[in-house]
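A.B. asks: Structure for the following, please:
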Amino acid sequence: MSTETTTTNPEAAAVPPPGPASVDSHVPHGHKRLLTRRDRITLGLMAGLPTILHIALVWVTALASIALAFTTWDGIGFDAIQWVGLQNFRELFTQNPQFWPAVQHNVVWFVVLILVPTPLGLFLAVQLDKKIRFSRVYQTAFFLPVVLSMAVIGFVWQLVYNPDTGLINSVIGANTPGHYIDWIGDPDLNLWAILIAASWRHTGYMMILYLAGLKGVDPSLREASSLDGANEWQTFKNVIFPVLRPTNTIVLVVTIIESLRAFDLVYVFNGGAEGTELLSILVTNNIIGESSRIGYGSAIAVVLLVISLVVIVPYLVTTFRKERRS
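C.D. replies: Okay, here's the model as predicted:
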């Protein structure tokens, strides 16, 4: 009896004892382990805190601005808030002499950005896409203004436009007494002077967007076009540019948003003085100006929000439709 009980089966001895490995072997391949409590807390903090901050700083403030647009309030005590309905909007559209010039300047801002730096950025992107020597250096140089703060760009161009010691007046000889050209103080010149600085920055932005779009063009399309005998311009016009249609849409939306939210550069130059009024400047001057009119400034902000939504919503709808179809 003792001999039989001590006899071991070779096959049985080869089977490993039950343990974590043998338990895992019985788990189906599609099974996912449950998150631990620590994992859930970590994910909750990583997703929850940004969500709370986004809601508090964007959605709550936007809804508060919409509500305040129908009131009058000087910002001191919530008891001073008075409901006035559409009075702020009626005053804005009919009695404010700065509103329509500000709208016009925003339109001019958009037209200049779409006609000058956008084609220039496309041209630079096409040239850099040819993999010329030192292309990385050129990309960095052209994109550097986009990285810089708008305040820094404003200070740099103030030195360029200085009527006494500025670069432009020194080159054209307009820095002598009686012959100064006040690029920033002249209402007929200041907007165009600021737009040159804005275009200098916007060119690098457009270059990067178009360069990214050109990297996605199928090389076989270029080869087929060259085999058909098309020159470089015909290839770009008939083959490459149509493929860049999604990039053109993004460029259009970005340019419209840039023209609507233009503020920093103008405020650094002259604080939105005569000739450079913008909707964003009017919002700031009415809310944090000497005579704080938060309700009136909120009404201008609501108009700016509506104009932005008219541009952004169709773009988002089109994008989501494409994603569903794909």
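A.B. asks: For the rest of this, base every contact and every neighbour count on C-alpha atoms.
C.D. replies: Will do.
A.B. asks: biggest helix in the protein by residues?
C.D. replies: Taking DSSP state H as the criterion, the chain has its longest helix at helix 294-325.
A.B. asks: And that one, what does it pack against?
C.D. replies: If contacts are counted by 3 or more Cα pairs under 8 Å, 6 or more residues apart in numbering; DSSP states H and E, helix 294-325 sits against helix 60-68, strand 71-72, helix 87-94, helix 245-260, helix 279-288.
A.B. asks: Could you also give me the structure for this second sequence? I'd like to compare it with the first:
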Amino acid sequence: MPIGRLMPMMREREAPPVPTRTVGRRRRFTRRDAGVIGVLLGIPVLLDVFVVWGPTLASVVLSFTSWDGIGDISWVGTDNYENLFTNYPAFWPAVRHNVLWLAFLGLVSTPFGLLLAVLVDRGVRFSRFYQSALYMPVVLSLAVVGFIAQLVFSRDQGALNAVLGGGTNPTDWLGDPDLNIWMILLAAAWRHTGYVMILYLAGLKAVDPALKEAAAIDGASERQTFFRVVLPTLRPVNIIVGVITVIEALRAFDIVYAVNKGRNGLELLSVLVTDNIIGEASRIGFGSAIAVVLLLVSMGFVVTFLVQEMRGEKNR
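C.D. replies: Just a heads-up that it's a prediction; the model follows:
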């Protein structure tokens, strides 16, 4: 056989087989993989059911009953809700105070936190120090903030009266029902502002600088650039801040309870729930009705806000 015909035949024999790629094959999970996934997903789901949704559903059911925690449970229907709306004097002041909390945190504390985030993002001198100092109250619980508020606004030994020089006729900042709610709101806003600032600062760091440069080239001022270019890109952060603000306003409890146990002008729905369920009254059914009202109000705000934001995203 000629050498010219023999060499191609040898190359064909020496060439390795080309692996065939299987299309559409999926890796099957082994029993060990399924067990690991079941444990990693099952334990959090069970904890969420037993710790969150279980007590929530139990509160909804108990709100239609009369129970003191020891004796028999008797079904009373909607009597708890009727008494709550008509024959419970502390309910409507607590509702007004919760609405006031929401308005103050949403209209005062949140815009101020955004302003601080913008100033820090511009790289002012000592911005690292300002960022740390403003965020420091966030690591404190509201109970600790309440104790600090007592040190500042106390009538006899408070720092505010000492600075104002009201030694002969000191102002009772925490004892006067017309003043104490505003002092506590200032203390709560002091903590909430730092939280909002950090969230917006993270959002501002993620804004593409090219957008600002393009707006500047088009002749937009800094104010127009912020409201028409930067702020619309912060829509995801706005959703988070809005939900957190609603939750913080409606779940406020420990700061007012640390000051005067949520009485004398500091009534909140969360305090009424505690007083009725674990207080001397032990009206678990009635307290559960208040808790259900608080749950519905909070869910109404959050769901409405999220639906509006989702519709805005679809229309963009």
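A.B. asks: hang on, the earlier thing: and Arg325 of the first structure, which of the helices and strands packed on helix 294-325 of the first structure is closest to it?
C.D. replies: Arg325 of the first structure lies closest to helix 245-260 among these, at 15.4 Å (Cα to Cα).
A.B. asks: roughly how far is the helix or strand following that closest one from the heart of the chain?
C.D. replies: Sequence order places helix 264-270 as the next helix or strand after helix 245-260 of the first structure, per DSSP states H and E. In terms of Cα atoms, centre = their mean, to the nearest Å, the centre of helix 264-270 of the first structure is set 19 Å apart from its chain centre.
A.B. asks: What residues in the second structure pair up with helix 264-270 of the first structure?
C.D. replies: Using TM-score structural alignment, helix 264-270 of the first structure corresponds to residues 254-260 of the second structure.
A.B. asks: Superposed on the first structure, what's the mean shift for that stretch?
C.D. replies: Aligned to the first structure and superposed, stretch 254-260 of the second structure gives a mean residue distance of 1.2 Å (mean Cα distance after the TM-score superposition for the first structure).
A.B. asks: Does Gly158 of the second structure touch Ile148 like I think?
C.D. replies: No: judged on Cα atoms under 8 Å, Gly158 of the second structure makes no contact with Ile148 at a distance of 10.0 Å.
A.B. asks: between these two, which one's more packed in?
C.D. replies: Legend: neighbour count by other Cα atoms under 10 Å for Gly158 of the second structure and Ile148, higher for Gly158 (19 against 16).
A.B. asks: Mind telling me what the more buried one corresponds to in the first structure?
C.D. replies: In the first structure, Gly158 of the second structure lands on Gly166 (TM-score structural alignment).
A.B. asks: Quick check: that match vs Asn270 of the first structure, distance?
C.D. replies: 16 Å (Cα to Cα, to the nearest Å).
A.B. asks: if I look at the residue nearest to the spatial centre of the first structure, how far off is Val302 of the first structure?
C.D. replies: Closest to where the C-alpha atoms of the first structure average out (Cα atoms, centre = their mean) is Val254, at 6.2 Å. For Val254 of the first structure, the distance to Val302 of the first structure (Cα to Cα) stands at 20 Å.
A.B. asks: same thing with Ile196 of the first structure?
C.D. replies: From Ile196 of the first structure to Val302 of the first structure the distance is 29 Å (Cα to Cα).
A.B. asks: before we move on, what about Thr61 of the first structure?
C.D. replies: Thr61 of the first structure is 12 Å from Val302 of the first structure, by Cα to Cα.
A.B. asks: got the contact list for Asp121 of the second structure?
C.D. replies: By Cα atoms under 8 Å, 6 or more residues apart in numbering, the contact list for Asp121 of the second structure reads 201, 204-205.
A.B. asks: coming back round to it: from the neighbour counts alone, determine which of Thr61 and Val302 of the first structure ranks first.
C.D. replies: Remark: of Thr61 of the first structure and Val302, Val302 carries more neighbours, 21 against 12, as counted by other Cα under 10 Å.
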